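Q: Sequence and computational prediction follow.
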Amino acid sequence: MRPKIKDVDFTVDEHIWGHRLYDEQLPHLTVLEFLTVLGSNTMSPLCIERDAPPRYQPQRQIRLRALLFNNPFVESIREREIADAEKWVLWSERFAKDAEGLGGFDLGYLRQSFGEFEHFARAIELLRSSSFEARSNKRWSSKFVFPFGPDALYEDLRIDAKGAASNDRRFFARTGEILYLMLSRSKRGPELGKKLVERLFDASLPMNKLVRALQGAPERANEPRPVGYLPHASLERFDRLCDDWLAILARDMPVYDALEHLIAITGLNLLLYFLERGKAASGDAQPVEIVCEIVSRERTKVRALSAESYVANQGYSPAAVRVAVESARLAPEWAAALASSDPKGECAAVLRSLFQWPPEDGGDDPDALNKDGDQLLAQLVEKALSRHEQHFEKIHAAWSRAIGLSSRRLSRRTRYAPNDRLLKSIVLAIVEDRMQFDEFLAEAKVRYGLVIGDVEGARLVSEKLVDQEALSDNRANLEARLAGLGLVRRLSDSCSFVENPFATGGEH
């Protein structure tokens, strides 16, 4: 039985990908939301839900974000040549006036914690400089501090003119909840959960203490809430994602540095989940291919092929939506409905059981219940595609750009052209210590569908879509790029190794 999903008029995208993936929730916001869910489940992190799905009670931390992102005058007061006590008084008056309606903050704890105003101002400066999107034009309640520890995690909020706060689903749209479900349904989920709690939820870490000094006692949502809906009990992609997280966390680097790579590799895996489910739902059983141009000074023949690969992958999700709706014709219930004494009513009932549509009262189309099955299907296809193009269809473009997989640099068309940051994250995920370059390319194809060299692109060569020399040159460009990043060591003209500079247990 498909569960009833609230807050949607009909469910098509949701039964292909879950409730919900969202284009505006970029990978760094997805990981932040994931950590807020994990923060409420530290006693049994990433354990498979049995009788009920996980619930969580996110922190709100309104004082913290107001001090960091709605506090523009702290710098000017800091620079004034007046006594320290006067600075505290002047700042407190200004801040309290600006924070009217937010519950009347008692600011006395700040002076007790920091003593001198200069120390307070430096703490603000440090945490602002390390926050996500600090200079964006987002409202202050939708800006996020770096996840230095449990006190630095909070949900996205909308705060009205009267100071009333409510959770918002624009930037924390449930994609982080879906990520939590994916990892909890992976084979090694509990192992990962334990490591994350140990390394990211230590309240005694210095930076978390600094956050706690600003925030004071945590502020939480009033009630626990359930996580979103993920239609798949298990997938190889869930296991791959979990293995990537464990691999990066095993590298010899501070966890705060590892987070950058976790965000990139999560974005790549989520993008592949989106493409794989779309491709499968549209009836295409072949693996996803991402033909990557490795940008060099000279224009290559792979560029056009990479752009075509991008366009092809862009088309899978709307095709999946159309097929998902049309597949209702194949259900035994549909044939029974057509043969019944009330085919219009019974066809509507079948669609309602599958997609929560049409409403029993017809909703905004009172004539819906007078339409036959074909008319209802056509109407639902139109509605589903219209809604899909608003957000779901934009996921491929938004996420691939955000993680550095796609680019329009040196080209009028968007194509796959991974940047240095993403390439480094992929190396950290794949290479434990060192690996032959050809093996690395093969593994990148198996794990992520990345087609770079002539061996990985053998199908393209055999179908005469590109010549072997062009892909061989592309392979050489990647080798040169990785060598420039210190990630490849050449032993001879025919033997190169990809090396992980953060390999556990020693240096090369």
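A: Arrived safely.
Q: For the rest of this, base every contact and every neighbour count on C-alpha atoms.
A: Will do.
Q: Against which helices or strands is the longest helix that the chain contains packed?
A: Identified as the longest helix of the chain according to DSSP state H is helix 255-281. Judged by 3 or more Cα pairs under 8 Å, 6 or more residues apart in numbering; DSSP states H and E, helix 255-281 is in contact with helix 13-17, helix 27-39, helix 236-249, helix 316-326, helix 395-402, helix 420-430, helix 437-448.
Q: For the third one, name the packing helices and strands.
A: With contacts defined as 3+ Cα pairs under 8 Å, 6+ apart, the secondary structure elements packing on helix 236-249 are helix 175-184, helix 189-200, helix 255-281, helix 420-430.
Q: which other residues reach the last one?
A: Read that as helix 420-430. Surrounding helix 420-430, the residues in contact under the criterion Cα atoms under 8 Å, 6 or more residues apart in numbering are 244-245, 247-248, 251, 261-262, 264-265, 403-405, 440, 443-444, 481-482, 485, 487, 498-500, 502.
Q: Could you measure from the residue of the chain most remote from its centre over to C347?
A: Checked against the mean C-alpha position of the chain, the extreme residue using Cα atoms, centre = their mean is S341, at a distance of 48.3 Å. Computed with Cα to Cα, to the nearest Å, the distance linking S341 and C347 is 11 Å.
Q: Structure two is appended below for comparative analysis:
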Amino acid sequence: MRPAIKDVDFAVDEHIWGHRLYDEQLPHMAVLEFLGILASNRISPLRPPSAGEVTYRPQRQIRLRSLLFNNPYIETIRAREVSDEDKWRQWTERFTEDCAKLENGDMSYLRNVFNTFDDFAKAVELLRSSSFEARSNKRWSSKFVFPFGPDALYEDLRIGADGAASNDRRFFARTGELLYLMLTRAENGAKLGDLLVERLFDRKAPMNRLVRALQGETQTSGSDKTVGYLPHATHPRFDRLCDDWLAILSRDMPVYDALEHLMASAGLNLLLYFLECGKAQAGDVDPVELICEIVSRERTKVRALSGESYQFNQGLSLRAIRASVESVRLTDEWTKASESDEPNAQSAALMRSWFQWPPENGSDGSVTGDTTGDMLIKSLVDMAESRHEQHFGKIHAAWSRAVGLSSRRLSRRTRYAPNDKLLKTLVISMVDDRMQFDEFLSEIRNRYGMIIGDAEGGRLMKEKLVDQEALSDNRENLEARLVGLGLVRRLSDSCSFVENPFTFEVAQ
């Protein structure tokens, strides 16, 4: 019996990938949501609960986000040629007027924290400039400060006309909850949890202290939340993601710099999880392939192949939806239902146990006495495909673009063309000290399915989709890119090494 999933009319996507992955929750938002859950569970981070489900109590930090993102007149008042006392008075009047309905409470504590109004305004400016999407047109309650520490973490909120705040699932759509579960179920999850808490949750860190000075007393949700549903108890991608994060955190770099690479790594591995689960559900046993063009000014055969690879993977999830629904036909239970005295009713009952649909009372008009099992399957396929295209079906395009894996540069078609930031993340994740360049190409093929050179593209040449020269040129283009980034050292024409510039491991 599959577990019931709340808040859905039927469950198809959810049993393939989990509840839920969401296209509008880009990788950096997934990591922010993950960190909030981790902070709430920092006593036993990334460890399965002894009983029941993983729960957490998110922070709200309404005062902090009000000061940073709902405070447009602070600079105007700061620039006025009046006394410091008048600046505080004028700002307090404006802020209190605009935020009277919110859960801000008394803001007078700011006068005890900052010596002058100018110091206060500079603190707001600094944190605002480091925030995510500060210039976007998102509502102020859905903007996020950089995660400098535990006091800088909070959930996505919707603020009503009466000032009441409620949890919103648009940008914190549970993908971060699934990320938490994935790492909890990885073999080295507990080790990673301890390291993340040690590195990220230092309340005495200078920037976290500044955040706490603005926020004042912590504001939390009034109740615990239960994390989403992840259908896989284990998966190779969980371990790959966990090991990548451990590698990134072991490098000799400040943790705030490492966060950028953690987010890119999370996005890439979540995308591959999405594609791998789709392939498996569709019955395709071949590994995921991402044929990558290393962008050059000349139009190459690799560019065309990369676009075709992108389009093939774009359609994977939709094929998985149809295969998932139609797979019920292959079960012994379906055969028994079809051969029973009441085949229509028994088929409907089986569909309900698998997909939470059709409703028992037939309230949506989907079932009548004449509705056969085949008719139910067709109806559910149509509904599932329609719903899938609204959000799940957009994940591949949205996330591959967000992590720097796909591009339309110099082309009308989107194709896989990794940018410099993603290439740097790959080097930091994979290379402990140095790695022979050909071995590096082989490893990114094995770990992430990325095909760049001729050795990795053997299948493509065998099937006469591309010649060796085109893939060799693509390989050379990558080597030249990495040389330009200071990540490859050439010892001779035939011997190059990829070097990690952050080679000294942090003591753990």
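A: Great, that's in hand. None of the values given here were measured: they were computed from a predicted structure.
Q: if we can go back for a sec, tell me the secondary structure at the residue farthest from the centre of the first structure.
A: Under the three-state scheme (DSSP: H, G, I helix; E, B strand; the rest coil), the conformation of S341 of the first structure reads as coil.
Q: Which residue in the second structure aligns with it?
A: By TM-score structural alignment, S341 of the first structure lines up with D341 in the second structure.
Q: What ranges does the stretch 101-250 of the second structure have for its helices?
A: Shown for the stretch 101-250 of the second structure, the helices assigned by DSSP state H, counting those that start in this stretch span residues 109-113, 117-129, 175-184, 189-200, 206-215, 236-250.
Q: and the shortest one, how far from the chain's centre?
A: Spelled out, it's helix 109-113 of the second structure. 37 Å (Cα atoms, centre = their mean, to the nearest Å).
Q: ok, now stretch 203-220 of the first structure?
A: A distance of 25 Å separates the C-alpha centroid of stretch 203-220 of the first structure from that of its chain, computed with Cα atoms, centre = their mean.
Q: For that stretch, grab the matching residue range in the second structure.
A: Counting by TM-score structural alignment, stretch 203-220 of the first structure corresponds to 203-220 in the second structure.
Q: What of stretch 138-152 of the first structure?
A: Under TM-score structural alignment, the alignment places stretch 138-152 of the first structure onto residues 138-152 of the second structure.
Q: just how off-centre is that stretch within its chain?
A: For stretch 138-152 of the second structure, the distance between its averaged C-alpha position and the chain's averaged C-alpha position is 16 Å (Cα atoms, centre = their mean).
Q: quick one: buried residues of that stretch?
A: Buried residues in stretch 138-152 of the second structure, defined by neighbour count with 16 or more other Cα atoms under 10 Å: 140-152.
Q: nearest to R297 of the second structure, of those residues?
A: Checking these against R297 of the second structure with Cα to Cα, the nearest one is F146 at 36.4 Å.
Q: Once aligned, what mean separation remains between the longest helix of the first structure and the second structure?
A: Taken against the second structure, helix 255-281 of the first structure registers an average deviation of 0.3 Å after superposition, with mean Cα distance after the TM-score superposition for the first structure.
Q: buried set for that helix?
A: Those buried within helix 255-281 of the first structure under the rule 16+ other Cα under 10 Å are 255, 258-259, 261-281.
Q: Give me the angle between that helix and helix 395-402.
A: Direction vectors for helix 255-281 of the first structure and helix 395-402, defined by axes from the mean of the first three to the mean of the last three Cα atoms, to 10 degrees, enclose an angle of 150 degrees.
Q: Past helix 255-281 of the first structure, which element shows up next along the chain?
A: Where DSSP states H and E defines the elements, the next helix or strand beyond helix 255-281 of the first structure is strand 290-291.
Q: show me what contacts the closest residue to R490 of the first structure other than its chain neighbours?
A: Nearest in space to R490 of the first structure, with sequence neighbours left out and distances taken as Cα to Cα, 6 or more residues apart in numbering, is S496 at 4.3 Å. Taking Cα under 8 Å, 6+ apart as the definition of contact, the neighbours of S496 of the first structure are Q436, F437, V488, R489, R490.
Q: Same check on Y310 of the first structure?
A: Contact criterion Cα under 8 Å, 6+ apart gives I290, V291, T414, R415, Y416 as the residues in contact with Y310 of the first structure.
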